[in-house]
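Novice: Sequence first, predicted coordinates after that:
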Amino acid sequence: MSKPSTVLLVVGEQIARYGFPNGHPFGPDRHEAFMRELQSRGLDQQVIRGTPREASREELESFHTPQYIDLVQSRSLSGLGYLDAGDTPAWRGVFEAASAVVGATLNAVDAVMEGHARRAFIPIAGLHHASRGGAAGFCVFNDCGVAIEQLRRKHGLRRIAYVDIDAHHGDGVFYAFESDPDLLFADLHEDGRHLYPGTGSVEEAGSGPARGTKLNIPLPPGAADPEFHAAWSRVEEFIEAGRPEFILLQCGADSVEGDPLTHMAFSEHTHGHAAARLCAVADRLGHGRVVAMGGGGYNRRNLARAWSGVVQALIDS
């Protein structure tokens, strides 16, 4: 008899609605593309199913400024204009959908911290470009940043690791915690000289007391599995040496070969490998806590397969 699953999957209509209209690359069909693949592999029967909720104003304000939250609420009512310089359009209901992404990630974090699950995955999450005071790159609220703040405020943790294998640099997280020595940050991404947001050079290693607690590894366009594995060994060593109390993984699938917005060439297997290895690190550190967030990915086949591989790795670990 198999043991019951200890992996929480947070999915549902509330986060499926987070997507932009009129053929935008981040469309609302991404959730369903993932769910079809997950179900075809039978993985939906091997997890605990959780549901999203809208984050509270207090939770959002743990990372974002009140002025920015007010702006999103206002634009959400009108559905007019953009929330940034032109990548992230407003639409009616965007505030509620973006708040649900944050709430979904917080539900996952709480479940792991409270012992209801050992690992967790949220497909529509990992919105790593939003800053404390603004939207950016399809990201309205930064659920990663809110999760870090809530792990500290609600659960009393200090040393947290954030790992990002999305093709785009996780600038919203990096700059929010650039001078924070207790936030370990490791990011594999396409070289910013070739891709939005243009940040994440190797020299960006943290500032002040946090110098050396941040690891940025830009890879050239066309980087494939050999380059991934060479870089990943550095990430794994860096994270384990930092001895975090919790590990967050942003596993954007736009680093898989064939994405329409990027130029990377990872196979779909890299994402599952990253998840499995981080689970092993978490286990060696004695707590086992890993929460993975889907992030980017605009080729539906790629994201479905890469994220299903992450869920499989979480189950198998």
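Specialist: Nice, thanks for sending it over.

Novice: C-alpha only now, for contacts and for neighbours.
Specialist: Will do.

Novice: which ones are touching the residue nearest to the spatial centre of the chain?
Specialist: Compute the mean C-alpha point of the chain, and by CA atoms, centre = their mean the closest residue is Gly126, 2.5 Å away. Contact criterion CA atoms under 8 Å, 6 or more residues apart in numbering gives 142-144, 250-252, 293-296 as the residues in contact with Gly126.

Novice: Sitting in helices, which of those residues do you find?
Specialist: Taking DSSP state H, the ones among the contacts of Gly126 that sit in helices are 143-144.

Novice: Name the nearest residue to the residue nearest to the centre of the chain, sequence neighbours excluded.
Specialist: Across the structure, with CA to CA, 6 or more residues apart in numbering as the measure, the residue nearest Gly126 apart from its sequence neighbours is Gly295 (4.3 Å).

Novice: His64 too?
Specialist: Beyond its immediate neighbours in the sequence, the residue positioned closest to His64 (CA to CA, 6+ apart) is Arg132, lying 4.3 Å away.

Novice: Help me confirm that that neighbour comes into contact with Gln67.
Specialist: No. Because the distance of 10.1 Å does not satisfy CA atoms under 8 Å, Arg132 is recorded as not touching Gln67.

Novice: Just want to know which of these two has more residues nearby.
Specialist: When Arg132 and Gln67 are compared for neighbours, Arg132 comes out ahead with 23 against 11, by other CA atoms under 10 Å.

Novice: So that one versus Gly200, what's the distance?
Specialist: Using CA to CA, to the nearest Å, we find Arg132 at a distance of 18 Å from Gly200.

Novice: got it, and Leu8?
Specialist: Computed with CA to CA, the distance linking Leu8 and Gly200 is 31 Å.

Novice: Can you report how many residues lie near Leu303?
Specialist: As a burial measure, the neighbour count of Leu303 was computed by other CA under 10 Å and equals 30.

Novice: And it, how far from Gly170?
Specialist: Using CA to CA, one gets 18 Å for the distance from Leu303 to Gly170.

Novice: what's the answer for Ser99, then?
Specialist: Separation of Ser99 from Gly170 (CA to CA): 19 Å.

Novice: Please identify which of those two sits among more neighbours.
Specialist: Higher neighbour count among Ser99 and Gly170: Gly170, with 30 against 25, using other CA under 10 Å.

Novice: List the residues that contact the residue nearest to the more buried one when sequence neighbours are not counted.
Specialist: Sequence neighbours aside, His128 is the residue nearest to Gly170 in space, at 5.1 Å (criterion: CA to CA, 6+ apart). His128 makes contact with 139, 142-145, 170-173, 295, according to CA under 8 Å, 6+ apart.

Novice: again, only using 6 Å
Specialist: His128 is in contact with 142, 170, 172-173, counting by CA atoms under 6 Å, 6 or more residues apart in numbering.

Novice: re the thing from before, would you check that the residue nearest to His64 makes contact with Pro66?
Specialist: No. Applying CA atoms under 6 Å as the test, Arg132 and Pro66 come out as separate, 9.6 Å apart.

Novice: Could you give the separation of the longest strand along the chain from the chain centroid?
Specialist: When the chain is scanned for its longest strand (criterion: DSSP state E), the result is strand 183-190. On the basis of CA atoms, centre = their mean, to the nearest Å, strand 183-190 sits 11 Å off its chain's mean C-alpha point.

Novice: one more structure, for comparison:
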Amino acid sequence: MDQKVYLYVGEELARYGFPDGHPFGPDRQAAFLREATRQGLHRQAALRRPVVANREALERFHTPDYLEQVERASRAGRGYLDYGDTPAFPGIFEAAAAVVGSALDGLRRLMEGECRRTFQAIGGLHHARRARAAGFCVFNDTGVLIETLRRDYGIRRVAYVDIDVHHGDGVFYAYEDDPDVIVADVHEDGRYLYPGTGHADETGTGTAQGTKLNVPMPPGAGDEAFFQAWERVEDHLRRFAPEFVILQCGADSLAGDPLAHLRYSSAAHAHAARRLAALAEEYAQGRLMAFGGGGYDRPNLATAWSAVLKELVEAP
């Protein structure tokens, strides 16, 4: 197997960014790439161009009615896809489909043995539900990944690890009753931050009881608190021996993000990536895909995502 990390970047992904000063602007990928290039990481990873998902792929997670709604809004180029966080713009359907398609291309290449790990900065849109947009997220790329892993590759036990400052509600509730999706989500306490979910007693329902771990962090929590929480994450994942690992490494949990109140440094993200790469080697034949998620302070997201990429390319 080739040991390279595939890095998905390109204009089609950069277009998934909202205009007019929106926090999730189209400059986020470029901010990351400048820092990754400064560190020489672009030479250690294999760059891959974005790919746009087709309708059939999107319907693996999303409802046809919802896809039609997004198409209409994309053609009109105005209005909102939710209650005010996620504005439509011309071409938003195609931009969001590029997020999903790039993730699926990375999955295919990983499963065919071209690479061991992937990183996609513009991805991890974890608030999108099957039938609606939410929180800057139009299509849930990781949800489509999970469905594709099952349909095309026969992978059942998938670990979804989310360290974005916001709870990954779109993934969590889609699989809340699914015992084979192992969730570990470390986020700011929902009593203080959108979307207000992810409480510690939310551990899965029915036969999935106990397969989900939510770790709400108090406002102001820093690296030391994260490292302690991470021990619980690893213990949880090891209980279920996942066959595939997905990391959503939102950088909005770093100190100074304008939308949240945690105070991590990029060391937290480096630690998560390093430990998950090792865990994936132990249980999942090395199969690990990482997605940038949130992050609204450009220097923060540049350093956090570069720290993740550095660990992925340097991991054994």
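Specialist: Structure's in. What do you need? All of these numbers come straight from a predicted model, not from anything done at the bench.

Novice: if we can go back for a sec, share the number of residues neighbouring the residue nearest to Gly126 of structure 1, please.
Specialist: Neighbour count for Gly295 of structure 1, taken as other CA under 10 Å: 28.

Novice: Please pull up the equivalent of it in structure 2.
Specialist: Under the alignment (TM-score structural alignment), Gly295 of structure 1 pairs with Gly293 of structure 2.

Novice: Touching, that match and Leu247? I think so.
Specialist: No. Using CA under 6 Å, Gly293 of structure 2 and Leu247 do not qualify as a contacting pair, with a distance of 9.4 Å.

Novice: So which of Leu8 and Gly200 of structure 1 has more stuff around it?
Specialist: Counting neighbours by other CA under 10 Å for Leu8 of structure 1 and for Gly200 shows that Leu8 has the greater number, 28 against 24.

Novice: May I ask which helix or strand encompasses the more buried one?
Specialist: strand 7-10 (DSSP states H and E).

Novice: which residue sits closest to the equivalent of Asp166 of structure 1 over in structure 2, ignoring its sequence neighbours?
Specialist: Asp166 of structure 1 maps onto Asp164 of structure 2 when the alignment is built from TM-score structural alignment. The shortest distance from Asp164 of structure 2 to any non-neighbouring residue, by CA to CA, 6+ apart, is to Gly250 (3.9 Å).

Novice: How about the contacts made by the aligned partner of the one you found in structure 1?
Specialist: With TM-score structural alignment as the criterion, the equivalent of Gly250 of structure 2 in structure 1 is Gly252. Gly252 of structure 1 is in contact with 166, 294-297, counting by CA under 6 Å, 6+ apart.

Novice: Overlap of the contact sets of Arg132 and Pro66 of structure 1?
Specialist: Joint contacts of Arg132 of structure 1 and Pro66 (CA under 6 Å, 6+ apart) do not exist.

Novice: Show me the strands in structure 1, by range?
Specialist: Across structure 1, reading from the start of the chain, the strands by DSSP E fall at 7-10, 48-50, 119-122, 160-164, 183-190, 214-219, 246-250, 290-293.

Novice: chain center to the shortest one, what's the gap?
Specialist: Using CA atoms, centre = their mean, the distance from the centre of strand 48-50 of structure 1 to the centre of the chain it belongs to is 18 Å.

Novice: Please spell out which residues along the top helix by length along structure 1 are buried.
Specialist: Scanning structure 1 for the longest helix, with DSSP H as the assignment, gives helix 94-113. Applying a neighbour-count criterion of 16 or more other CA atoms under 10 Å, one finds 94-113 buried in helix 94-113 of structure 1.

Novice: What lines up with Leu81 of structure 2 in structure 1?
Specialist: Matched by TM-score structural alignment, Leu81 of structure 2 corresponds to Leu83 in structure 1.

Novice: for its match, what are its contacts?
Specialist: Under the criterion of CA under 6 Å, 6+ apart, the neighbours of Leu83 of structure 1 are 89-90, 135.

Novice: repeat that with 8 Å
Specialist: Contact criterion CA under 8 Å, 6+ apart gives 71-72, 75, 89-90, 134-136, 140 as the residues in contact with Leu83 of structure 1.

Novice: Going by neighbour count, which of these comes out on top?
Specialist: Neighbour tally across those (other CA under 10 Å): the maximum, 30 neighbours, falls on Val140.

Novice: Can you tell me what that one aligns to in structure 2?
Specialist: Looks like Val140 of structure 1 aligns to Val138 there (TM-score structural alignment).

Novice: Leaving out sequence neighbours, find the closest residue to that match.
Specialist: Ala128 (5.6 Å).

Novice: That neighbour touches Gly135, doesn't it?
Specialist: Yes. Contact criterion CA under 8 Å: Ala128 of structure 2 and Gly135 qualify, at 7.5 Å.

Novice: more neighbours, these two?
Specialist: Using other CA under 10 Å as the criterion, Ala128 of structure 2 and Gly135 rank with Ala128 on top: 26 against 21.

Novice: What residue in structure 1 is paired with that one?
Specialist: Looks like Ala128 of structure 2 aligns to Ala130 there (TM-score structural alignment).

Novice: so how far is Phe141 of structure 1 from its match?
Specialist: Taken as CA to CA, the spacing of Ala130 of structure 1 relative to Phe141 of structure 1 amounts to 6 Å.

Novice: Now do the helices in structure 2.
Specialist: Remark: helices assigned in structure 2 by DSSP H are 11-14, 28-38, 55-58, 64-76, 92-111, 141-153, 169-174, 223-240, 266-283, 298-314.

Novice: What is the burial count for His194 of structure 1?
Specialist: 12.

Novice: In space, what's closest to it - neighbours in sequence excluded?
Specialist: With CA to CA, 6+ apart as the measure, Pro221 is the residue that lies nearest to His194 of structure 1, at 7.5 Å, once sequence neighbours are left out.

Novice: That neighbour matches what in structure 2?
Specialist: Taking TM-score structural alignment, the alignment pairs Pro221 of structure 1 with Pro219 from structure 2.

Novice: Tell me if I'm right that that match and Glu188 touch.
Specialist: Yes. The criterion here is CA under 8 Å, and Pro219 of structure 2 meets it with Glu188 at 6.5 Å.

Novice: Mind listing the shared neighbours of those two?
Specialist: By CA under 8 Å, 6+ apart, the residues touching both Pro219 of structure 2 and Glu188 are 261-262.

Novice: who's more crowded, those two?
Specialist: Between Pro219 of structure 2 and Glu188, Glu188 has the larger neighbour count (other CA under 10 Å), namely 29 against 16.

Novice: ok, now which ones touch the aligned partner of that one in structure 1?
Specialist: For Glu188 of structure 2, the aligned position in structure 1 is occupied by Glu190, per TM-score structural alignment. Taking CA under 8 Å, 6+ apart as the contact definition, Glu190 of structure 1 lies against 167-169, 218-221, 255, 262-264.
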